[in-house]
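A.B. asks: pasted the sequence and its predicted model underneath.
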Amino acid sequence: MNTRYYGHTRFSALIPGSRAWLVSPDRAKEDAYRESLFAPGRLDARASILLDFAMPIYQEMSEDFDYRHIVHYTDSLPEPWKSRLFEASERYPVMLLDRVERKIDASSVIAEDLKDRAESSLVVRFRVDDDDLLSVNYLHRLSRFVTADHLGWSVSFGRGVGALFTQDHHHEFRIVHAALPSQGQAYIGKFDAFTHELWLPEANRGHHVQDLLTPVIVDSRQINYLRTYDDNQDSLVGKSATAWSRLSKHPPLTDLKMLSQEFPTVILETA
């Protein structure tokens, strides 16, 4: 059976009532929340990571796999960042823009994209934040676990690289290992072309407890993601004390050749 892959990323989507809204310290103050979410420094950094570093990797992944990458945004996203999203979607066909009105619903976007398909297939959905990257080899490694026998299962890659991101480049690379991280956590479902029904396993309690909802395959043998450590990235200059204090606890990455092979868009500052 064929497999269709969908990654999805939320790009600074302003959605009152969402989980991100509710956990905000300014949740009762929409203007303050909007100002924080749309701070130019924060948007510049995240747009750079998503569009300049991540999308070229995801486009390359689509050359070997049946894959689209959904980017959720809202009309409230200010210029010039909204235009940058549309320009990038023209440059990278892998990119599928989803304008969100009330809530993010990746499953509905996937169902709409699949509705005219004549063949049934396995469908894999995975998530990645707008300030993180997945390895160019991510789908090759994930595909080993995507079988009909694993329908309803999840897959989690625990090992990655952590880094700071300042002045448009990543630096201070560290090896990180986490239990059920969000980066690239994947869910194996199916699409029935006869009934036009999409089914994906439940994944609504948070990535840290996905094993309470589905069986989870965990593979931490190789590096599969790059996680950005930051303090909102709107005023980060040099090493933020908070970000650096969290990142510096992890062992340094010494194999920079491996890093460039996994994340070919990352600019290495080795001097």
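C.D. replies: Now that the structure is in, tell me what you want to look at.

A.B. asks: switch to C-alpha atoms for all contacts and neighbour counts from now on
C.D. replies: Will do.

A.B. asks: what does stretch 111-127 contact?
C.D. replies: Applying C-alpha atoms under 8 Å, 6 or more residues apart in numbering, the external contacts of stretch 111-127 come out as 1-9, 146-148, 151, 182-194, 196-198, 200.

A.B. asks: any buried residues in that stretch, and which?
C.D. replies: Of all the residues in stretch 111-127, those buried under the rule 16 or more other C-alpha atoms under 10 Å are 114, 120-127.

A.B. asks: strands - which of those residues land there?
C.D. replies: Judged by DSSP state E, the buried residues of stretch 111-127 include 121-127 as members of strands.

A.B. asks: now the residue nearest to Leu97 when sequence neighbours are not counted: how far from Pro252?
C.D. replies: For Leu97, ignoring the flanking residues on the chain, the nearest one in space by C-alpha to C-alpha, 6 or more residues apart in numbering is Val71 at 5.0 Å. Applying C-alpha to C-alpha, to the nearest Å, the value for Val71 to Pro252 is 32 Å.

A.B. asks: what of Tyr5?
C.D. replies: Applying C-alpha to C-alpha, one obtains 32 Å for the distance of Tyr5 from Pro252.

A.B. asks: neighbour count: those two, which is higher?
C.D. replies: Each of Tyr5 and Pro252 has its neighbours counted (other C-alpha atoms under 10 Å); Tyr5 has more, 21 against 16.

A.B. asks: the more buried one sits in which helix or strand?
C.D. replies: Counting by DSSP states H and E, the element that carries Tyr5 is strand 3-10.

A.B. asks: quick one: that strand to strand 121-127, angle?
C.D. replies: Relative orientation of strand 3-10 and strand 121-127, computed by axes from the mean of the first three to the mean of the last three C-alpha atoms, to 10 degrees: 20 degrees.

A.B. asks: who's in contact with the next helix or strand after strand 3-10?
C.D. replies: Tracing the chain past strand 3-10, the next element assigned as helix or strand by DSSP H and E is helix 19-23. Applying C-alpha under 8 Å, 6+ apart, the external contacts of helix 19-23 come out as 15, 27, 33.

A.B. asks: helix 19-23: which residues count as buried?
C.D. replies: Neighbour-count burial for helix 19-23 flags Trp21 (criterion: 16+ other C-alpha under 10 Å).

A.B. asks: let me see the contact set for the residue lying farthest from the centre of the chain.
C.D. replies: With distances taken as C-alpha atoms, centre = their mean, the residue sitting farthest from the centre of the chain turns out to be Phe194, at 30.9 Å. Contact partners of Phe194, counting by C-alpha under 8 Å, 6+ apart, are 118, 120.

A.B. asks: try this one side by side with the last:
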Amino acid sequence: MLFIGHTKFSVYTPTSGAWRATNGSKFRSEEEYRAYLFSGLRLDPRIDILINFSLPQLALAAKNHQIVHLLSYSELLPRKYEQLLIDASDKYEFIQLNKQRLGTGWKTAEQIAPDLLLTSEHPQQPFGIYRLDDDDILPADYFDQISPYVKEEFVGMQVSLGTGVSAIYKDGQFYNARKTYHPMLSIGYTSIHKMNGNGEISKFPVSAHNLADRKYPVILDSRRLGYLWTRHTQQDTALGLLETDESSLNEALKRHMDRHPAVHDLDELFSSFPILENKITAAGSPKSTREEMITKSTELDHLGLRLKPKRVGGRVKVTVTMTCSIDSVPRNALLKFIFVNKDGRRIDPKTLDQYFENQPISRSGNARVGWFRYLSTRPGKNKTVIDVTLPPNVCIGVVSVTKWVRNETRISINSISVESISE
């Protein structure tokens, strides 16, 4: 079974209207666009992701499958990056380089398909064409997931793997990992084709990937992770943001991504993306750590939920998401803290008054409550984030959630995370 992929590594298309970098909304001249396109600031993260993550993952996925991956680049690409692409093509036999000459287009998967099929045992077999940007990554079982749909009855359809992971990339690390659901996302989007007896490849009507189902049928399979959508400040999408400095851009990306739940099933993540082990975290910065305290939604009963996180100190962010029934009322649950020293011994709550005076937690006069924060419990979905800085040699020993006003209402805890923040 044949799969043909295509990645365009900074091809030179100054008149294209498809991207913010080329549609005139960002750069005033072709010279400005060219300087941006081939700058080290833009190319360095892309070549690192492509060479060290995307292609090794593609090699894992290619086992037991016939794949050809077309890698197009401009003749204007600085020599050091071109050499890295050449080295990659020497390492991975499935790569076919395509150097784009000035004033010409690039090869397409449809153009190289006939020769590949005519030299195969079954020239008229259905085959798949997929797309992959230079800074995105496919799972190790990508072709296994797509293969069941590369059949005669699905020719003329596209396949979308709707569930995946999105994470911010910086200096060899991925962080702020979120589990996402994006049907018809361009990453790994596969069209099912066939060549007829005249050597012609079946074609699809032109359509934006997110509107494809208006033009032809799209098969949606979201049972397993289907992509890793990398986010970074040098992407075309980042050009549309109002923020300009890197720190502000990163914060804007995180605000956009935090609509999605944090990745908590690391076994699932590393099974799909083994190359990312020790290279990715759900924490909000590369140096921070984040612990997901529960792995599935838990309904809160009269006993509450008591959890012991790993001991972390300094600046700590605790995030709680929950779903409350229609009869719930505000402040219907408490998040309670027990603080301990480095040896694990419980600290008298009263001794911490001066440290938490201007922080978003309070100490109750009820000794059974201690330090706490009311949780948002309006009907429907709620999210509460508590960001505190602990005194020296103090750690969170226990976090617990209990109902407070109306025990008869239903509250489901969807997630609780404890993140140690390192700036």
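C.D. replies: Nice, I can see it. Everything quoted here is computed from the prediction, not taken from an experiment.

A.B. asks: for Gln183 of the first structure, which three-state class applies?
C.D. replies: Of the three states, Gln183 of the first structure takes coil according to DSSP: H, G, I helix; E, B strand; the rest coil.

A.B. asks: how much space separates it from Leu133 of the first structure?
C.D. replies: As defined by C-alpha to C-alpha, Gln183 of the first structure lies at a distance of 8 Å from Leu133 of the first structure.

A.B. asks: the two: who's more crowded?
C.D. replies: When neighbours are counted by other C-alpha under 10 Å, Gln183 of the first structure and Leu133 differ, and Leu133 comes out ahead with 28 against 23.

A.B. asks: Glu60 of the first structure versus the residue nearest to the more buried one when sequence neighbours are not counted, what's the distance?
C.D. replies: Excluding the flanking residues, the one nearest Leu133 of the first structure by C-alpha to C-alpha, 6+ apart is Leu226, at 5.0 Å. Distance check for Leu226 of the first structure against Glu60 of the first structure: by C-alpha to C-alpha, it reads 17 Å.

A.B. asks: quick one: the helices in the first structure?
C.D. replies: Chain-ordered helices for the first structure, with DSSP state H as the definition, fall at 19-23, 30-37, 40-47, 55-61, 81-91, 106-114, 138-143, 241-247, 256-262.

A.B. asks: compared with the second structure, how much does the fourth one deviate?
C.D. replies: Superposed on the second structure, helix 55-61 of the first structure shows a mean distance to its aligned partners of 1.5 Å (mean C-alpha distance after the TM-score superposition for the first structure).

A.B. asks: which positions within that helix qualify as buried?
C.D. replies: Taking 16+ other C-alpha under 10 Å as the basis for neighbour counts, the residues of helix 55-61 of the first structure that come out buried are 55-59, 61.

A.B. asks: tell me the contacts of Tyr189 of the second structure?
C.D. replies: If you count contacts by C-alpha under 8 Å, 6+ apart, Tyr189 of the second structure has them with 130-132, 158-161.

A.B. asks: that one maps to what in the first structure?
C.D. replies: Using TM-score structural alignment to pair residues, one finds that Tyr189 of the second structure aligns to Gln185 in the first structure.

A.B. asks: and for Thr13 of the second structure?
C.D. replies: Structural alignment (TM-score structural alignment) places Thr13 of the second structure against Ile15 in the first structure.

A.B. asks: same check, this time on His122 of the second structure
C.D. replies: Counting by TM-score structural alignment, which is the criterion used here, His122 of the second structure corresponds to Glu119 in the first structure.

A.B. asks: ok, the buried residues of stretch 111-127 of the first structure vs Leu51 of the first structure, which is closest?
C.D. replies: Closest approach between these and Leu51 of the first structure, by C-alpha to C-alpha: Arg127, at 16.0 Å.

A.B. asks: what residue of the second structure takes the place of the closest one?
C.D. replies: Pairing criterion TM-score structural alignment: the partner of Arg127 of the first structure within the second structure is identified as Arg131.

A.B. asks: now the end-to-end length of stretch 21-28 of the first structure.
C.D. replies: Start and end residues of stretch 21-28 of the first structure are separated by 9 Å (C-alpha to C-alpha).

A.B. asks: and it, how far from the chain's centre?
C.D. replies: Shown here is stretch 21-28 of the first structure, whose average C-alpha point lies 22 Å from the average C-alpha point of the whole chain (C-alpha atoms, centre = their mean, to the nearest Å).

A.B. asks: could you do stretch 58-72 of the second structure as well?
C.D. replies: For stretch 58-72 of the second structure, the distance from its own C-alpha centre to the chain's C-alpha centre is 22 Å (C-alpha atoms, centre = their mean).

A.B. asks: same question for stretch 74-82 of the first structure.
C.D. replies: Computed by C-alpha atoms, centre = their mean, the chain-centroid distance of stretch 74-82 of the first structure equals 19 Å.

A.B. asks: kindly check the end-to-end length of stretch 8-19 of the second structure for me.
C.D. replies: 13 Å.

A.B. asks: I'd like the distance between the nearest residue to Asp52 of the first structure once chain neighbours are set aside and Ser12 of the first structure.
C.D. replies: Excluding the flanking residues, the one nearest Asp52 of the first structure by C-alpha to C-alpha, 6+ apart is Thr265, at 7.8 Å. Taking C-alpha to C-alpha as the criterion, Thr265 of the first structure is separated from Ser12 of the first structure by 22 Å.

A.B. asks: over to Val146 of the first structure?
C.D. replies: Val146 of the first structure is 30 Å from Ser12 of the first structure, where distance means C-alpha to C-alpha.

A.B. asks: check Val176 of the first structure too.
C.D. replies: When distances are taken as C-alpha to C-alpha, Val176 of the first structure and Ser12 of the first structure turn out to be 25 Å apart.

A.B. asks: if I look at Leu198 of the first structure, how far off is Lys103 of the first structure?
C.D. replies: 19 Å.

A.B. asks: compare these two (neighbour count), which wins?
C.D. replies: Here Leu198 of the first structure and Lys103 are compared on neighbour count by other C-alpha under 10 Å; more neighbours surround Leu198, at 21 against 15.

A.B. asks: quick one: residues contacting the more buried one.
C.D. replies: Applying C-alpha under 8 Å, 6+ apart, we find Leu198 of the first structure in contact with 107, 111, 189-192.

A.B. asks: kindly recompute the last result at 7 Å.
C.D. replies: Residues touching Leu198 of the first structure, when contacts are defined by C-alpha atoms under 7 Å, 6 or more residues apart in numbering, comprise 111, 190-192.
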